[in-house]
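A.B. asks: Following is a predicted model, sequence given first.
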Amino acid sequence: MDTEEKKLAPIILFAFKRLIPLKKTIESLLLNEEAKDSILYIFVDGAREEKPLEKEKVQTVQSYVKEIKGFKSVHYFFSEQNKGLGKSIIEGVTQIINQYGNAIVLEDDLILATNFLSFMNQGLNLYEKESKVFSICGYTNKIKTPKNYPYDSYFCTRSSSWGWATWADRWNSVDWELTNWNSYSKTKKNFNKWGGSDCFRMLRSVKEGKGNSWAIRFCFAQFLQDKLSLFPIISKVKNEGFDGEGTNCKKWSRFKHIFDISNIKKFNFPTSIELNKQLYKSAMSYHSIPIRIYSRIMYLIHN
């Protein structure tokens, strides 16, 4: 592996049946100067057997993927069966991240700022040997920044799954099967306090086979290890998946953000890996019980 490939992490993109959102993701990614020197891996999930109309949509996505250009190289994997997002991401990321040591991971409903790849790669390189850092996140909720806060990013507990990156050693530390459930089941109060009032419910749904979220298992490993994730002050990602077409998103979201249109690539990263109390409180307010109750009402109105 040459020096250039080591410098820029591989990009892993997961797609399914939505052509237009995928095109928008690719188009925004190509506006990043670093894209031309980055290797792109695309995983397209298979159609569900009980939904015969999906097959044609998936085939259309596959045809588009085969024609993608503009990156250092493009590699794609088409699943014959429908794995679901959770299994697709766990298997796909594991395959690629163990080849390179790190990876930037995207889904097909994200719009990336022109400085997204720069921020992600700088974060990966800067904190690679800082074991306290579990992931680099490209998305951030709209937050209240303290006066005189000198940095362009901050640390928080709960990682975001909307445009993120990590290293192989952190990824491989996750217990995807939740094997030690007797012990894990006793962490409900602390896990919810650490990451938000909805955390343990989602984790339990995976264990009971009702959900398949890879992200809550990733966050749970982060909680058990008492590690932090890096977030930008201004979001480098916006999620356009709340259109009713996505498999895992509804038509309304409680999450609000400010999208970075600055193209600035010189970032001032925190030198100390610790929580800023004001930023932490602001970021975590989106996961509070009152906000979640309001969200449920809005879901009913908009769906």
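C.D. replies: Structure's in. What do you need? None of the values given here were measured: they were computed from a predicted structure. Numbering: from 1, shown residues only.

A.B. asks: drop to CA atoms for contacts and neighbour counts, all remaining ones
C.D. replies: Will do.

A.B. asks: Surely residue 302 touches residue 253?
C.D. replies: No - counting by Cα atoms under 8 Å, residue 302 does not reach residue 253; the two are 9.9 Å apart.

A.B. asks: who has more neighbours, those two?
C.D. replies: residue 253 (15 against 12; other Cα atoms under 10 Å).

A.B. asks: Now do the SS call for that one.
C.D. replies: Here residue 253 is recorded as coil under DSSP: H, G, I helix; E, B strand; the rest coil.

A.B. asks: Make sure it is actually in contact with residue 242.
C.D. replies: Yes - counting by Cα under 8 Å, residue 253 touches residue 242, with 7.0 Å between them.

A.B. asks: what's the closest non-adjacent residue to the residue nearest the centre of the chain?
C.D. replies: The structure's the chain has its C-alpha centroid closest to residue 161; by Cα atoms, centre = their mean the separation is 2.4 Å. Of all residues not flanking residue 161 in the chain, residue 215 sits nearest, at 6.4 Å (Cα to Cα, 6 or more residues apart in numbering).

A.B. asks: secondary structure element for that neighbour?
C.D. replies: helix 214-225 (DSSP states H and E).

A.B. asks: want to compare, so here's the second one:
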Amino acid sequence: MSDFRLKTPVAFIIFKRPHTTERVFEAIRQAKPPKLFVIADGPREDRADESEKCKATRAIIDRVDWECEVIKNYSEVNIGCAKRLPSGLDWVFNQVEEAIVLEDDCLPHSTFFQFCETLLERYRYDQRICTIIGQNVQLGRKRTDYSYYFSIYNRCWGWATWRRAWQNFDFDMKLWPEIKESRFLDDILIDSKSVKFWQQIFQDTYDGRINTVWDYQWTFNCWLQNQLSIVPNNNLISNIGFGNNATHTKHTKGRFVKTYANMPTEPISFPLKHPPYIIRDLKSDRFMQKTFFEYGNLLTTIKSVIKKRIMKTESKT
């Protein structure tokens, strides 16, 4: 690892959490990317203290002390996570062909950067691959003897991609009605329970009932191209952002948080042991669908129902 010198640009998404931003920034600082794109949303008008938190978070970027071109895309008004991140990545990929992407609560292991850069180069022109992710949620289960495997699922907790893949991103999911009518999810997901789950997710996203995310659209558009994600056999990312200050990972208790918050990372060895084939690991995907997506979505649904009942009760009093 000592001989590795990162050449790939890093896109760093920040907002209002200086405590997590500082830790991720330090990991980036150790990797010393030659080019750092910083994407920041603006404070919300109805949050009195948010302006100062945004300023404190942005001030961390001014600490860059290595040879690096820092390019900032700071919004002075709040656009919202769903639109801010895709618009920021559009800006990044208008300037570079590939990038490593980290949000302000995704703390990478030091080997994450070399893992991404090695595979960005290896699969640069391979249209079968859409993204390289750093998070492994197999909970210690090793599916192959190789350094990584292939999945239909992508995750945004530390990842990398190319302009050639990102250019397919369509926030509005214009093709969803056709895909739904043609029942193509049956061909992609195979089992009926997973089809039902993702059909509801995509319909709610398309209809605007889920309006705080962008990664469901990213998954949908990768599936449209029949593309796979690369997943390391070791977990390289720890999400340190669970809590009340988070946008999506607000849960602070329960099995999901205990399992996925602050997951330990471990180094991946180099040179990488590349699989001699590009085939989806169905067993891994089924495990992830059941333990990560379905369970996590159940918690969100329960929380939403409880919140609505509380609001309904309060309105009657």
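C.D. replies: Structure received. Keep in mind that what you see is a predicted model, and the values were worked out from it rather than measured.

A.B. asks: Structure 2: which residue goes with the residue nearest to residue 161 of structure 1?
C.D. replies: In structure 2, the residue paired with residue 215 of structure 1 is residue 215, using TM-score structural alignment.

A.B. asks: again with residue 117 of structure 1
C.D. replies: Per TM-score structural alignment, residue 117 of structure 1 is aligned with residue 113.

A.B. asks: mind checking how far its match is from residue 302 of structure 2?
C.D. replies: Separation of residue 113 of structure 2 from residue 302 of structure 2 (Cα to Cα, to the nearest Å) stands at 37 Å.

A.B. asks: quick one, helices of the stretch 101-250 of structure 2?
C.D. replies: 111-122, 163-166, 176-182, 184-189, 192-207, 215-224 (DSSP state H, counting those that start in this stretch).

A.B. asks: Could you save the ones you listed as TSV and add columns showing distance to residue 80 of structure 2 and mean neighbour count?
C.D. replies: Formatted as TSV, those follow (distance: least, Cα to Cα, whole Å; neighbours: other Cα atoms under 10 Å):
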stretch	distance to residue 80 of structure 2	mean neighbour count
helix 111-122	28	20
helix 163-166	20	19
helix 176-182	23	13
helix 184-189	29	15
helix 192-207	15	16
helix 215-224	14	20
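
A.B. asks: could I get those as CSV with distance to residue 34 of structure 2?
C.D. replies: Listed next are those as CSV, based on distance: least, Cα to Cα, whole Å:
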stretch, distance to residue 34 of structure 2
helix 111-122, 13
helix 163-166, 18
helix 176-182, 39
helix 184-189, 39
helix 192-207, 36
helix 215-224, 27
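
A.B. asks: nearest to residue 283 of structure 2, of those?
C.D. replies: Each of the helices of the stretch 101-250 of structure 2 has some distance to residue 283 of structure 2 by Cα to Cα; the shortest is helix 184-189, at 12.1 Å.

A.B. asks: Kindly calculate the angle that the longest helix anywhere in structure 2 makes with helix 192-207.
C.D. replies: For structure 2, the helix with the greatest residue count under DSSP state H is helix 295-316. Computed by axes from the mean of the first three to the mean of the last three Cα atoms, to 10 degrees, the angle separating helix 295-316 of structure 2 from helix 192-207 equals 50 degrees.

A.B. asks: which outside residues touch helix 295-316 of structure 2?
C.D. replies: Contact with helix 295-316 of structure 2 is made by residue 256, as judged by Cα atoms under 8 Å, 6 or more residues apart in numbering.

A.B. asks: need the next SSE after the host helix or strand of residue 19 of structure 2, C-terminal direction.
C.D. replies: Under the criterion of DSSP H and E, residue 19 of structure 2 resides in helix 18-31. Counting by DSSP H and E, the next helix or strand C-terminal to helix 18-31 of structure 2 is strand 35-40.

A.B. asks: Report the next helix or strand after that next one in sequence order.
C.D. replies: Taking DSSP H and E, what comes next after strand 35-40 of structure 2 is helix 50-61.

A.B. asks: For the following helix or strand past that next one, grab the matching residue range in structure 1.
C.D. replies: Using DSSP H and E, the helix or strand that follows helix 50-61 of structure 2 in sequence is strand 69-74. Aligned using TM-score structural alignment, strand 69-74 of structure 2 spans residues 73-78 in structure 1.

A.B. asks: how far away is residue 211 of structure 1 from residue 154 of structure 1?
C.D. replies: 30 Å.

A.B. asks: which of the two has more neighbours?
C.D. replies: residue 154 (23 against 13).

A.B. asks: Would you mind confirming that that one is in contact with residue 276?
C.D. replies: Yes - at 7.4 Å, residue 154 of structure 1 and residue 276 qualify as touching, with contact defined as Cα under 8 Å.
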